[in-house]
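Novice: I would like the atomic coordinates for the input below:
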Amino acid sequence: MLKYAIIFAIISLIAGALGFTGVAAGSAAIAKVLFVVFLVLAVLFVVLALLGIGAARKAIK
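Specialist: Predicted structure coming up:
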């Protein structure tokens, strides 16, 4: 997910430098959405990992 966000950000920068403002705006919007999705999933996985470790410790004791 983060890989695609970076790719779209690079496309946006190149398109903006070449004057393709519509393409630049579109790819920048896609990059923002993908980055937010990445952040949400990363936080979710960290929380689930922490809860999973806590649940495993409780089950062992």
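Novice: C-alpha from now on. contacts and neighbour counts both.
Specialist: Noted.
Novice: how close does the most centrally placed residue in the chain sit to residue 51?
Specialist: With distances taken as Cα atoms, centre = their mean, the residue of the chain nearest its centroid is residue 38 (2.4 Å). According to Cα to Cα, to the nearest Å, residue 38 stands 20 Å off from residue 51.
Novice: Proceed likewise with the subsequent sequence, for comparison:
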Amino acid sequence: MLYYSIVFLLIALVAGLFGFVGIAGVATGIAKILFFVFLIAFVVSLVIGRRPRV
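Specialist: This is a model prediction of the structure:
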């Protein structure tokens, strides 16, 4: 998931460089959403992994 976030960020940078502002905005939004979903999943996996097994 982090891979897709980085890919969309690169797409946004290239689109912004060439002047495609609409595409750059959408790709940036998708990259932000995917990054935060990855971050939440990472934190949840850390919390679940630290619980002792009963």
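Novice: one step back: got the contact list for the residue nearest to the centre of structure 1?
Specialist: 1-2 (Cα atoms under 8 Å, 6 or more residues apart in numbering).
Novice: tell me which residues in the helix or strand containing it are buried?
Specialist: Taking DSSP states H and E as the definition, one finds residue 38 of structure 1 inside helix 21-60. Buried residues in helix 21-60 of structure 1, counting neighbours by 16 or more other Cα atoms under 10 Å, are found at 23-25, 27-31, 34-35, 38.
Novice: wait, which of these is closest to residue 17 of structure 1?
Specialist: Distances from residue 17 of structure 1 to those, taken as Cα to Cα, are shortest for residue 24 (8.8 Å).
Novice: tell me which element the closest residue to the closest one other than its chain neighbours falls in.
Specialist: Closest residue in space to residue 24 of structure 1, ignoring its immediate chain neighbours: residue 12 at 4.1 Å, by Cα to Cα, 6 or more residues apart in numbering. In this structure, residue 12 of structure 1 sits in helix 2-18 according to DSSP H and E.
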